[in-house]
Structures are given as structure tokens and as C-alpha cells.
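Asker: The amino acid sequence is not available; the structure is as follows:
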């Protein structure tokens, strides 16, 4: 009973499909060794013809080569089947050929007698012609097409991969679609490479057919005359016809398979099957059909020509042309009727009620370019800017700590031809001009001479610069200029802006995606914080506060642990931000002062510090009671001292008490964007502080 159940479990449809191919290959190989009766040969020869016809029909109705990706394997299997049948039929022809023309089965007899009329000379000629057509014309051409296609497909792979990556970075496709396209590109290259190799099987099969034919004829004559005492004439006629029938029954399916291979690798269009493409592209133009009918008709009127055949063909082509002219006229009339109806339907469509489909979402990050910059962002032309945008998004994620929204790129004919515009949530945050084919020579402040070029300013850092030709690059380098190409100019400007606006790029969706990413490695840490202690909105606000002051959020483990520790005592985002900054103090100081050298910072004048502390206590932390003259003097003095710090090669950093840090950071940020304000509590105990300047509030 258990054996029966096990047998039923093995004979499931899935297992049978898995066992089908190995069983078939073993059966084909067995045919070369084991003798087969004539009826079995008839079955296998018929099966071989049926398979070849099915393969050709599948090739005709295949829209794209990859839809028949198993074709190289089919070529190998069918070639092996034909060779096995040649061996099996040779064996039975030599063993039983003396008994009559049907010794090797009815199929070989039919091909040897009825198809060539029982004439050995005609049979040999037909066989040789089929072999020449298969070997020299069809298989050689299909193999050459497959070879060239494989080479060009392999050469085009990097460009196709970059185009897919560009679509992914631009948000046109998702990760799953990009993965599917990459796999399709790889499969296409592998397919044509396999077809190139598989075509050699068919060419070898044609050569083997000729050799087998000669061996069978010579061997048959020796067996018939020597072993069976047959007269030479009868032996020649019997064994030659059997051999020709055997060769024809193998070469006709081989020719069909070769034609199918040529049809698969020679396809260009992928929107219809071969029959539909031929009908649409060859017989769709009535002028072509009519001219062909006239030419064939004129040839049919020449004396001595087969007039009836030519006139019939000309009439058929003329009838087809007349039918096509009628179809074209009806289509034109229908289009003329539809046009006014469509025009009349436009106001009706405009008068319909608005729906949510009319609300188009605003792109988080957008890049609009003038028409001369389109080649830089055109994936079809392998735009250099697309690769740079992909790289800067990856670098932003590595440096800042989260993945920004994709940059949606579009052309804008309202812009100047060489202009571009960068928008954040539909609002312009930067613009500039770029000149493809030219280079921007930027003056970093230590050049030794001017350049002959279009004077401008670097859009990212507002430094003086020149647009120069490629021939001036070496001269610009020699004079001390920093030289970059047009795509680098736009990419650098975009990178500078997304770093400055990193806080606005971190929306609720990005925050949740960041928490989901962290939860893959530390799930318990995230679960204990969100939503148990803090909502996502508060976490987002804390992260935005950090990003606004140039603090990266790569160390999310420390940030989450600090929030979880302090959330039971306070829900205020500013207070939580202060606690997180203290926890990240070592990282913050390391980014400003690398290594373990002394921290050379600016500090508040003691008198100014007391005034600000009093203002904080009386103003409820808003600092609203600071006198305008004091605020103005403090701004100007902070700007002067910061500039002196930068001139000394030091970062402008102001060290203040924790109670004043947020107030002064927000207050001074507009006047001195490069100034960083840190609290005493954020400085690690291992670092030594050295005050290099004092910031006072007196007007100067």
C-alpha cells in the first residue's frame, strides 16, 4: 500500500514535467544503440516532422525573440533526434533492405518513391539541393545574424543598464521593474549568444547528412551484393532509394527548423507576429500594389511570355490595390467625421465635474532644463547628467543618513536654451546656465591671470568663473582655475541645494521609511520608541532640527536610544533635539575639528552672555526683549569675527551655554550661514577648548 502511495506521489503533473526532458533524451540516445522496428521508425519520423512544423509556427507567431528563449535548446534536441533517427534507419536499411522498399518503414518508402518518383538521379539532386539550401543559405545566414546580434547586444548592455538606472533614479520605474529590465537585457545577450552556437548544430547536421548518405549507399551495395547475392542493378536501385528517402525525411524537418531559426533571429519589430508584420508592411500601400500590377500586366502582353499567368497575377494585384484604396478612403472619411465630434466633445469634457484625478502631485525635487540641455538628461543619448544625479543621490544617502526623493527631470521651453531650474515642492530654489561642450573655469581665489571666455559666476558657491572651450582647459589649469564640465556644474549645484534643504526633504514618508530600515536590524529599539513613546511626527521634527544645523543623522541608533531615554520626561522637540545633540557631541565636533587637536572656537562676551540669559528668563525663552540696537550690533560683530576665523583657516564655531544655543543658532544663521553654534555640554571631556575670539554686542 505504501509503495502505491509513493508511486502516486511521484507521478504528479509537476514531477512528470520534470522527468519528461531526461526521459526524452535517454530515449533518443537509446535509439542509436537499440534496434527499432519499422513501425517505430514511422512514428518517430512523423513525430520529428510534426515537431519541426510546430517550431516554425511558434517562431512565426512569436512577437519578440525572448518569448522563444528555449529555442537554442530545441535546436540541439531536434538535431540530436534527427541524428538518432539516421542511425536507427541506417541500421534497419542495411539489415532488412534486401526484403523490399518498405523495409525501413512506410515514411522512408513514401519519401523515396512518391516524392522523387522512384528515380535515384532525381532523388540525389533533390537531396543535394535541400542540403545546399539548408547549409549554405539558411543556416549560414541565420548564424551570421545571431553572431552580429550577440555582439551588438553585448556592446549595448552598459548603455541599456545605465538607462535603466537613470529611469530608476528619476522615479520613472520602481525597483521591481528595474530588476525585470536588467534581467531581460542579460537574457537577450545570452539568447543571441546561444543562437550563434546552436546554429553550428544545424550546419553540422547538414554535413552529417551528406556523409551518412554516402556511407549508406556504399554500405548498402556491399551488403546487398556480397551478403544477399543481389544483382548489382537491383542493389543500386533498392539501397539508393532507401537511402535517399532516409535523407529526405531527415533534411526536410532540418530545413524547416533552420527557417524557424532565421525567422527568430531576424525579427526587428516586436509589436506583432511575422504574418501581421508582412501584411501590414508589404500589402498595405495601394500605390505599390497598383504599380506592381501594371508592371506585371505589361510583361504579360509581350509575345512569347506565359500571358495567362501574368495577366491573372496582374489582375489579382490590381484587385488588392482596389480593395486597399477603398479601405483607405473609408478610414479617411471616418477620421473626418470623428474630428468634428472630438472637437465638439472638448467643451463637454471641460464642463464635467472636477475629480481627484485632476489633482497632480507636486514633485518633491524637480529639475527643468532648456532645449539645449536636453542631451545631458536624455537617456536615449546616455546623458552624462543622469549618471551624476544617480551618484549624488547615493552619496547624499551615505553622508546625510536618509534617501532623498528622486529628481524628476523635464524640459521647459519657457526657459532660455542653456538655462536650468531646480525646484523644491514646486518652488524654485536655484537656477543657472550651462553650456554643453564647454567647461566652467572657477576661480578659487588664487589664480594667476584672467581667461578669454564668457564671464559668469559659479551657481553653487557664487565664485567668479569663465565658460571656456575645451582647447583652453590646459591653460586654465596652469593658471590655477578649477575646471569642470557642464554636467558637473549642474550636478554640483543640485547637490549643494539638496544638502542645504535636507531638512525639508525629510518628510513623514521618508522618516517612516528610515525607521522601517532601522527596524530590520534593531526591531526592538524602534518598537519601544514609535509609537509607544513618541509619534512619528515628533521624531521627524527632531531629525529636521538636526539637519537644519548641518548635523547628519547617520547614527540613528544613538538618536533613537536618546529619544527613548528622554521621551518619558519631555515631548518637546527642541528639548529632545538638545539631548540628542549632546549624545552626538563627539560626532559633531569631529566633523568640525577632525583629529584630537584643540578646539579653537569663538565665545560670547561675558556681559553679552548675562544680558541674553536675562532676556531668556524674562521672555519665556523667545528672546523677544533683546533691544534692536543690541541685536544689530551682535549680528555685525559675529559676522566680522567669523570672517577672521575663516581667514585663519579655522571653522567659524561659537561656543555658548546650552540655554542659549538654539536661540543664537536660529538668530545668527541668516546673517552668517557658515557659523556653527554649539553648546558647552556638547563638547566631549577629552577635547581641549581654546577661545580665539569674543563676540560682543556693541555696535561698531
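Answerer: Sure, I can see it. A quick note: this is a predicted structure, and the numbers were derived from the prediction, not measured.
Asker: contacts and neighbour counts: CA atoms only from here.
Answerer: Noted.
Asker: need the next SSE after the helix or strand where residue 160 lies, C-terminal direction.
Answerer: With elements delineated by DSSP states H and E, residue 160 resides in helix 140-169, which encompasses its position. Toward the C-terminal end, the helix or strand that comes next after helix 140-169 (DSSP H and E) is helix 175-222.
Asker: Check which helices and strands that next one sits against.
Answerer: With contacts taken as 3 or more Cα pairs under 8 Å, 6 or more residues apart in numbering; DSSP states H and E, helix 175-222 sits against helix 71-96, helix 120-132, helix 140-169, helix 232-265.
Asker: most tightly surrounded among these?
Answerer: Of all the helices and strands packed on helix 175-222, helix 232-265 has the most neighbours on average by mean count of other Cα atoms under 10 Å, namely a mean of 24.
Asker: Which elements pack onto that helix?
Answerer: Packed against helix 232-265 by the contact rule (3+ Cα pairs under 8 Å, 6+ apart) you find helix 38-61, helix 71-96, helix 106-113, helix 120-132, helix 140-169, helix 175-222.
Asker: Use this one as the comparison:
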């Protein structure tokens, strides 16, 4: 074809050209019959396509199709009007519709025509127009949310770039389609109005033409009236079919299911409903004057269908159960099923059978609720989401024993006595109470197990008394807090980034990935969590990283900048307001020795301090910490900003709970009292 012209293009062009020519050129009645028959066939094709199409976008050109068929139908209306007024013979189709469909009666034909117009104009068109308008509005309103969902799936790796492009294109097509449908429904509405006006003009024009040609007014009214009604019916029936197609398309709820099957199953798929309908019909036939011959058999049919549907549902349920069992068995038999065993739970709490009642809700156990509260508490305090904590019983453990695993590796264990309470002396209780000596598992403090009957007396004496679920929950909380930094994954960081991006997109776009990669941001956040500092103020953290990432990408150095930016939070955490805090400082000579021993490499900085010197410093730290603990204070050492990072690395293996802060992380209004100095 020249210029790449296809047969389909020629067909569409000829269709539109014919519609235009029919307005101008008179056509014989035989050709009009062919065109009217084609119009009816086209309307039926559109109707059944709308009915059985699975997705509305499969008929994305429907609004254009409405315009084409409307103009074509009106052009046929004009041609038939011309034949009626000029020859009185518009052909077989128009004549048959007037005589057969209209019952060879002008009154009956007119009534049927008016009824069709009312149905089309007031019922179908009005409803379709409203549905199209609302659907277009909701589709446009939902676009930003759908776009964000696609971006989130793309960021998490749930979909590929190509799939994301396809989904975005689909959203654009949907918005364009429903927007066009909102306007296209006006074509159908206008078509109905035009049909009414053309029929009225035909009737008046026919009577005038007949009377002027010497025909009696009554005869002219019958002849031209029937032909006019036939013409109106032959154009309005296809118009009604296309209006119905429009309504079906804009109200289609299921996008993928088979429309007919879904509709039948929804209407006649509930046996209880069919039983009620059948019983009601039988009752109406027996009790009321309604025909018993009609209503009772119809009611029996509904009851029989209900029995069959109920039986089919039972068979389907059994087949589904068997199929599920077979599928599960097949999955177990598959060699690749071993892959599912390779995944490791981030946090696991395993316990012996004696502790099961604490975790069983049916036996009054609230351990599951406490685990939920642990995750909530840590999220509020540290600003990070704790992974799902897996609880499971283990018959290989002692009945009252429990163990806690991090990434499949046991990190600690404990043992409780069911129906007992743990009593701990806070330090000022003088009178002792009898019990079974033990140690509190979280902080390894001395304690005793007491019975329910001893609980009230122990509390009166001043003991701290806790129940077994609280012991396990506290122990689990401390373990999670101490390992939360290693539990923070890149995916967790991506989720935090996505959350911040909703309110601060400019900041996130500037920082990631232009200045820092996701892994580098993860490392900074892990450094913060490792020292029990909250990352909840993610906005300040990202602002600080964006300010300094251009000069250094050393995550340890960036962490120090972030800590200094979070000075108010650090001060509030360790230095109470209106209270003098006792701390230990670092000898300037020690600081100088540490800085002189720092060696910078591509992999990061490390200390090359003499072992004897290191040992002396650690020994001095131990002595100074003991002084603070003896007066009941937290072990806090204050250093200069440049030394803090290296001193913390030097001491973290020896003193896990030691708090090391720099002067730049302390607010100016904080009152400090030095009770010692690390010398070495």
C-alpha cells in the first residue's frame, strides 16, 4: 500500500466518508436497507464486545467509536427522511419496522418509540453519564497514589523498570479513557435528542408533503406516520444497544474475570438465597390468589437449583482441600524446596514446653502482646522498626528454659520458674526473704525466686518483684536493643528514606544517591544505633549528611557530625535538666597520644597505640568507672570532639555500656562535675 496505508485504514476512511456523503447525496432504498442492516450488526457487535471484554482498556477507542457510530446513524436518518418525503418508499427495513415492530398501528408504534426514547434518555444515558463522570474524577484523583505505589514497588525490587513503565502507561491510558468517556456519553445523549426531533420533523413534513400531493390528511397521517415511526425505531434500537454498551463498559467492576460466569455465580451462587426465593414463590402461589400453576413450579425450580449449587460447592471444597494437600505434598517432595529452609529469622525466642502457657492466648498468656509492645517501644525510642520476632516452642530445651537467637545464632539464654516471682533487692532492703537464689538474666543482678504467697510481703519490704513474662520481655528487649544496629538492613533504610521522601523529596534527592549511597547511609545509622542513640529525627540526620558528604564519605566521620547536630537530644538523654551530672574526663596527654597513634587508610582509620600504653589507659578507665558506679551514676566519659570516635573504638570491647560523648555534643546550659580523669 502506498505510504503504508492499510486495509483497516481504508475501511475506516470509507465508513466516515459514506456518513458524510449520505448527508448530501440521495441513495436508493436498496442501499439504505444494506446500510441500516450493517448499522444494526455494528451495534450488536459493540454490545457483545462491551459485555465480554475483560478489561475496559481493551476497548480504549470506545469514545471515538461512539462518535463514529453516532454520525453514521444520523446520516442514515437523514437519508431515510429524504426517501420518505420524496418517494414514500424508504425501503424494506424502515417499512418492516413501522408495520411489524409498530404493530401496523401509528399509535402503538409511536408509544413504543417514545418508550424506547424514555428508557434510553432517562435511564441508561443518565446513569451512564453520571457513572462516567464519577469514574473519571476518581481515576484522576487516584493517579498520584498509584504512581507512588509503582515507585515503591520499583524501589523495593518487586517489579522491574520495564514493568514499572508498563504500569505507568496503563495508568495514563486509564485516565485518558475515562476522561474521554465522560465527554463521549454526551454524544449518545445528544443522539437520543436528535432522534426525537428528526422523527417529529419527519411526521410534520410527511403530512404536509402528502396533503400537498393531493392525499387525504388521514391517509397521509397513516402512511407517513408509520414510515416515520419505522425510521425512528430502526435508528433508535441500534442507538439503544450502543447506549447499553456504554453503560456496561463504565460500570464494569471485574477487570480480569469472565463477565458472564462471574455475574451468574454472584447472582445464583449462594444456596441460602435460592432456598429463600424458592420458598417465597411457593408461598405466594399457595397463600395468595396468584397462579399456583406458575409460582409453585418456579419456586420448586429455585429450590432444586439451590440443592445442586450446595452440592457443587461441597464437591468444590473437597476438591480444593485435596488439591491443596497434594500441592503441599508435591512442594515437600520437590528438591528445590530446601531453598525455603535457607532463610534465617532475624530474631527468635525459643522456649521449653513449661513456658508455653505464657505464650498461649487461650491459657491467659500475654507474651505475644508484650512482644508487640517491645517492637513499639523500641520504634518510639530509637526510631527504627524491629523485625518480626519469631516465637516457637522447642522440646529439646529444659521445660523452663528459653533462648534468644539473632540471625539464627544463640546470643543468650535464661530460665524461669513457672508460678513464681523474681524478687530483687534494690540495695536498701535490710530484712531478707526466703527463696531460691538466682540471677536476673538481663543485667545479671542477684535475685531470688519467691511464691505467690510471699509476693505481698516482699513488696512491702521494698523488693522489686516481677512476674515471669516480664522477665522474658525485659531480657528480650535488652538483647534486641544491643543488636538493633546489625538488624538494620538496607531495605529498612530504604523504607525510612521513602517515608522521609513524602515530606522532604528535595533533601532525599540531593543526598541519595548523588552524595551518598544507601549502604553508606545505613552505616551511619548503624553507628548511631550501636551507641543507643535514636535515629527518629531523620530529617536532621539527612540535613547534616547532605552538608558534609561533599567533603568526606568516611561514615565514621559523618557519624560524628550527625552526633554533634543531635546535641540537644544527646544532652536530654544523658544530662538531666536542673541537675549536676558527674562525669569523667580524659587527660589531654592521653588525648594527644591517641591522636598521634591514628593511622588513616583507604579502609578507614585505626589506632597503633603501644599495647602497654593501651593497657594502662583501659585500667585507668576501669578505676574511674568504678568511682561513678559506687555513687550510683552512669559511666560517662567526656572527651574532645576529635578524640571521641577513636577512644570509643578503643574501649567498646572492654566496657560495653560505657557512654563516651564529646564537648560538642553537650548543650551549653548543662552542668557537669568531673569526679575523675583517665590518665594511664
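Answerer: Great, that's in hand. Remember, it's a predicted structure, so these values are computed and weren't measured experimentally.
Asker: quick one on the thing from earlier: for residue 283 of structure 1, find the nearest of the helices and strands packed on helix 232-265 of structure 1.
Answerer: Residue 283 of structure 1 lies closest, by Cα to Cα, to one member of these: helix 38-61, at 17.8 Å.
Asker: Tell me the gap between the closest one and the middle of its chain.
Answerer: Centroid displacement of helix 38-61 of structure 1 relative to its chain, using Cα atoms, centre = their mean, to the nearest Å, is 39 Å.
Asker: Trace it over to structure 2 and give me the residue numbers.
Answerer: Against structure 2, the aligned range for helix 38-61 of structure 1 is residues 29-52 (TM-score structural alignment).
Asker: Excluding chain neighbours, what is closest to the residue sitting nearest the centre point of structure 1?
Answerer: Structure 1 has residue 164 as the residue nearest its centroid, 2.4 Å off, counting by Cα atoms, centre = their mean. Setting aside the residues directly before and after it, residue 164 of structure 1 is nearest to residue 178 in space (Cα to Cα, 6 or more residues apart in numbering), at 6.1 Å.
Asker: Roughly how far does the one you found sit from residue 658 of structure 1?
Answerer: Per Cα to Cα, to the nearest Å, residue 178 of structure 1 is found 49 Å from residue 658 of structure 1.
Asker: These two: which is more packed in?
Answerer: Using other Cα atoms under 10 Å as the criterion, residue 178 of structure 1 and residue 658 rank with residue 178 on top: 19 against 15.
Asker: And that one, how far from residue 366 of structure 1?
Answerer: Counting by Cα to Cα, the gap from residue 178 of structure 1 to residue 366 of structure 1 is 21 Å.
Asker: now swap in residue 495 of structure 1 and tell me
Answerer: In terms of Cα to Cα, residue 495 of structure 1 sits 13 Å off from residue 366 of structure 1.
Asker: Neighbour count: the two, which is higher?
Answerer: In this view residue 495 of structure 1 and residue 366 are compared by other Cα under 10 Å, and residue 366 has more residues nearby, 22 against 19.
Asker: and the aligned residue in structure 1 for residue 80 of structure 2, what does it touch?
Answerer: In structure 1, the residue matched to residue 80 of structure 2 (TM-score structural alignment) is residue 89. Contacts for residue 89 of structure 1 (Cα atoms under 8 Å, 6 or more residues apart in numbering) come out as 41, 104, 246.
Asker: count of residues packed around the first one?
Answerer: By the criterion of other Cα under 10 Å, residue 41 of structure 1 has 23 neighbours.
Asker: what sits against the closest residue to it other than its chain neighbours?
Answerer: Spatial nearest neighbour of residue 41 of structure 1, chain neighbours left out: residue 105 (6.5 Å); criterion: Cα to Cα, 6+ apart. Counting by Cα under 8 Å, 6+ apart, residue 105 of structure 1 makes contact with 38, 39, 41, 42.
Asker: Check residue 61 of structure 1 too.
Answerer: Shown in contact with residue 61 of structure 1 (Cα under 8 Å, 6+ apart): 272, 273, 274, 275.
Asker: Could you pull out the helices in the stretch 501-650 of structure 2 for me?
Answerer: 505-511, 518-530, 538-548, 555-565, 567-574, 588-596, 611-630, 641-651 (DSSP state H, counting those that start in this stretch).
Asker: With distance to residue 102 of structure 2 added, can I get the ones you listed in JSON lines?
Answerer: What follows is these, written out as JSON lines (distance: least, Cα to Cα, whole Å):
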{"stretch": "helix 505-511", "distance to residue 102 of structure 2": "68"}
{"stretch": "helix 518-530", "distance to residue 102 of structure 2": "76"}
{"stretch": "helix 538-548", "distance to residue 102 of structure 2": "76"}
{"stretch": "helix 555-565", "distance to residue 102 of structure 2": "86"}
{"stretch": "helix 567-574", "distance to residue 102 of structure 2": "87"}
{"stretch": "helix 588-596", "distance to residue 102 of structure 2": "105"}
{"stretch": "helix 611-630", "distance to residue 102 of structure 2": "105"}
{"stretch": "helix 641-651", "distance to residue 102 of structure 2": "97"}
